[in-house]
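Q: what's the 3D shape of this:
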Amino acid sequence: MTNKIPVLALDGPSGSGKGTIGQLLARRLGWHFLDSGALYRSLGVAAEQAGVDLNDKTALARLALEMSLRFTPREAADTVDVQLNGQEIGDRLRTEASGRRASILAAIPEVRRALLQKQHSFRQPPGLVADGRDMGSTVFPDAILKVYLTATPDVRAERRYKQLKDKGFDVNLRGLFDEIRERDARDAVREVSPLKPAKDACILDTSQLDISGVVERVYGLLQARQRRG
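A: Here you go, the predicted model:
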């Protein structure tokens, strides 16, 4: 039964480090990995390719059900390759425009319902590390451990700036800061699955922690939870 397969749910705002932390933990544990944000970003790309307007909720939900997605973790990097209907689109998902489209799509109830089944399909043995904004509160409420990662907006903007710069994107730090603040506000007040910690989540502020420090903290929490059964 799928509900016997353990899930580590990592939630939090953009730039909190959950994607990088999730991929590193998935490799360490030998578990599968779900980047739920990539689902919404991929749908944005699919809509653009199909000429579907972001206000057409019915067409977007249908497109979400029909699109084929495959995530392939890279061995030597904290990123995953993403194939949409057989086409590699990973680089297109890392732009700020892609993030804005994803935030808009994530606020549409019809789209969230359509993508819920896809997210559940990633729950396979021996376990799943799921990264997103409502993994612990909505998608996997029975997760063995729920961690809500956060950081101050300026720290998150600086992290995102460095990440995009390292990938060769031309970005503006102030623009990233404003975008993060706007997205936080939009995600916090959306009608469906607003951005907030699950009631039983462990909240971890990563502002003063490096990547390895966060990985060790979360790994330790998971080990303790598994020992308690």
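
Q: drop to CA atoms for contacts and neighbour counts, all remaining ones
A: Noted.

Q: got a list of contacts for the helix or strand hosting Thr20?
A: Under the criterion of DSSP states H and E, Thr20 resides in helix 18-29. Counting by C-alpha atoms under 8 Å, 6 or more residues apart in numbering, the neighbours of helix 18-29 from elsewhere in the structure are 10-12, 32-33, 35, 73, 78-79, 128-132, 149, 211, 214-215, 219.

Q: if you look at those, which of them are in strands?
A: Those of those mapping onto strands are Leu10, Asp11, His32, Phe33, Asp35, Pro73, Leu128, Val129, Ala130, Asp131, Gly132, Leu149, per DSSP state E.

Q: Throw the residues you listed into TSV and include distance to Asp178 and neighbour count, thanks.
A: Converted to TSV, the ones in strands among the contacts of helix 18-29 look like this (distance: C-alpha to C-alpha, whole Å; neighbours: other C-alpha atoms under 10 Å):
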residue	distance to Asp178	neighbour count
Leu10	24	29
Asp11	21	30
His32	33	22
Phe33	30	27
Asp35	24	20
Pro73	30	17
Leu128	33	24
Val129	29	29
Ala130	27	31
Asp131	23	28
Gly132	21	24
Leu149	20	26
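
Q: please generate a structure for the following sequence too, so the two can be compared:
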Amino acid sequence: MSGAGVITVDGPAASGKGTIAAGLGRLYGLPVLDSGLLYRAVGVLLQQAGGDLGDEAAAVAVARTLRPEALDNDLFRTRGAGEAASRVAVHPQVRQVLLTLQRDFAAQPGGAVLDGRDMGTVICPTAGAKLYVTARPEVRAERRWRQLTGQGEAVSLEEILADIRVRDARDSGRATAPMAPAPDAVLLDTSEMTIDQAADAARRIVEAARARQAP
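A: Presented below is the predicted three-dimensional model:
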């Protein structure tokens, strides 16, 4: 699979990678896949069906029904959905089913922007531009807290920070595809950046990657 036109944006929760990926998609006219929504959808739909997040076979059955165009659902963006996603993502067979879906998305003519945890390491290691977006846990917790309270969820900043630390440990310690930057990814720490500053920094990283590949 050629990844010349693919941009991968990896990083931990609430680092700003989703906003950056969406902005790059608009800038370059590329389709964007938020891979985290795939796992969130699996978790939420499994729970809605009365299933157990620890039941790998049941999670796989749900994963096989997913389509990228059906991910725009507010139920997949809640705090509970995030926790469910982290739990179903540990199942190797779920990751395998979703790997095929994600690679098919990346293979679209002209490329795509892929946002997630292992886009540049597992899903599309040949991507033409790779970013690893991060920020301090305290900064990420405040961002997520503002997002969730803005959606009407009653949750404390301390709870969100605890959630983020647990998820970071779980995602980094996974036996399959642990969260880590690709060796050739460019690190972008957004801790002290505004949205506009982070978007501009991401654009410059992509432009530099594309310039290096130009004949």
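
Q: what residue is smack in the middle of the second structure?
A: Here the mean C-alpha position of the second structure is nearest to the C-alpha of Gly116 (C-alpha atoms, centre = their mean), at a distance of 2.3 Å.

Q: which position in the first structure pairs with it?
A: Gly116 of the second structure maps onto Gly132 of the first structure when the alignment is built from TM-score structural alignment.

Q: repeat for Ser86 of the second structure
A: Checking with TM-score structural alignment, Ser86 of the second structure has Ser103 as its match.

Q: what is the burial count for that match?
A: Here the number of neighbours of Ser103 of the first structure (other C-alpha atoms under 10 Å) works out to 19.

Q: which residues touch it?
A: Shown here is Ser103 of the first structure, whose contacts under the criterion C-alpha under 8 Å, 6+ apart are Tyr40, Arg183, Arg186, Asp187.

Q: what is the nearest of those to Asp91 of the first structure?
A: Distance to Asp91 of the first structure across these (C-alpha to C-alpha) is lowest for Tyr40, with 14.6 Å.

Q: give me the neighbour count for the closest one.
A: 24.

Q: what's the nearest residue to it if we skip its chain neighbours?
A: Spatial nearest neighbour of Tyr40 of the first structure, chain neighbours left out: Ala102 (4.8 Å); criterion: C-alpha to C-alpha, 6 or more residues apart in numbering.

Q: Val155 of the first structure and Gly15 of the first structure: what is the separation?
A: Counting by C-alpha to C-alpha, to the nearest Å, the gap from Val155 of the first structure to Gly15 of the first structure is 8 Å.

Q: who has more neighbours out of these two?
A: Gly15 (24 against 17).

Q: list the contacts for the nearest residue to that one once chain neighbours are set aside?
A: Nearest residue to Gly15 of the first structure, sequence neighbours excluded (C-alpha to C-alpha, 6+ apart): Arg156, at 4.4 Å. Each residue near Arg156 of the first structure by C-alpha under 8 Å, 6+ apart is listed here: Ser14, Gly15, Ser16, Phe177, Ile180.

Q: mind checking which of these land in strands?
A: Counting by DSSP E, none of the members of the contacts of Arg156 of the first structure fall within strands.

Q: do a quick rundown of the helices in the first structure.
A: With DSSP state H as the criterion, the first structure has helices at 18-29, 36-50, 57-66, 96-106, 109-120, 153-166, 173-189, 211-228.

Q: and the ones you listed: which comes nearest Glu88 of the first structure?
A: helix 36-50 (10.5 Å).

Q: now that closest one: buried residues?
A: Ser36, Gly37, Ala38, Leu39, Tyr40, Arg41, Ser42, Leu43, Gly44, Val45, Ala46, Ala47 (16 or more other C-alpha atoms under 10 Å).

Q: adding distance to Lys57 of the first structure, write the ones in strands among the contacts of helix 18-29 of the first structure out as CSV.
A: Shown next, in CSV, are these (distance: C-alpha to C-alpha, whole Å):
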residue, distance to Lys57 of the first structure
Leu10, 28
Asp11, 25
His32, 30
Phe33, 28
Asp35, 23
Pro73, 31
Leu128, 30
Val129, 29
Ala130, 26
Asp131, 25
Gly132, 22
Leu149, 30
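
Q: now for those residues: which two are most distant?
A: Checked with C-alpha to C-alpha, these reach their widest spread between Pro73 and Leu149, with 21.5 Å between them.

Q: my guess is Leu114 of the second structure meets Leu30, correct?
A: No: judged on C-alpha atoms under 8 Å, Leu114 of the second structure makes no contact with Leu30 at a distance of 10.0 Å.

Q: which one of the contacts of Ser103 of the first structure has the most neighbours?
A: So for the contacts of Ser103 of the first structure (other C-alpha under 10 Å), the most neighbours sit at Tyr40, 24 neighbours.

Q: report the contact partners of that residue.
A: With contacts defined as C-alpha under 8 Å, 6+ apart, the neighbours of Tyr40 of the first structure are Arg101, Ala102, Ser103, Leu105, Ala106.

Q: that older thread, save the helices of the first structure as TSV, and put in distance to Ile5 of the first structure too.
A: Rendered in TSV, the data for these read as follows (distance: least, C-alpha to C-alpha, whole Å):
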stretch	distance to Ile5 of the first structure
helix 18-29	13
helix 36-50	18
helix 57-66	24
helix 96-106	26
helix 109-120	11
helix 153-166	32
helix 173-189	29
helix 211-228	12
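
Q: closest to Gln87 of the first structure out of these?
A: Distances from Gln87 of the first structure to each of those were compared using C-alpha to C-alpha; the shortest belongs to helix 36-50, at 10.7 Å.

Q: give me the contact list for stretch 62-70 of the first structure.
A: By C-alpha under 8 Å, 6+ apart, the list of residues contacting stretch 62-70 of the first structure from outside reads Leu39, Leu43, Ala46, Ala47, Val82, Gln83, Leu84, Asn85, Gly86, Val111, Ala114, Leu115.
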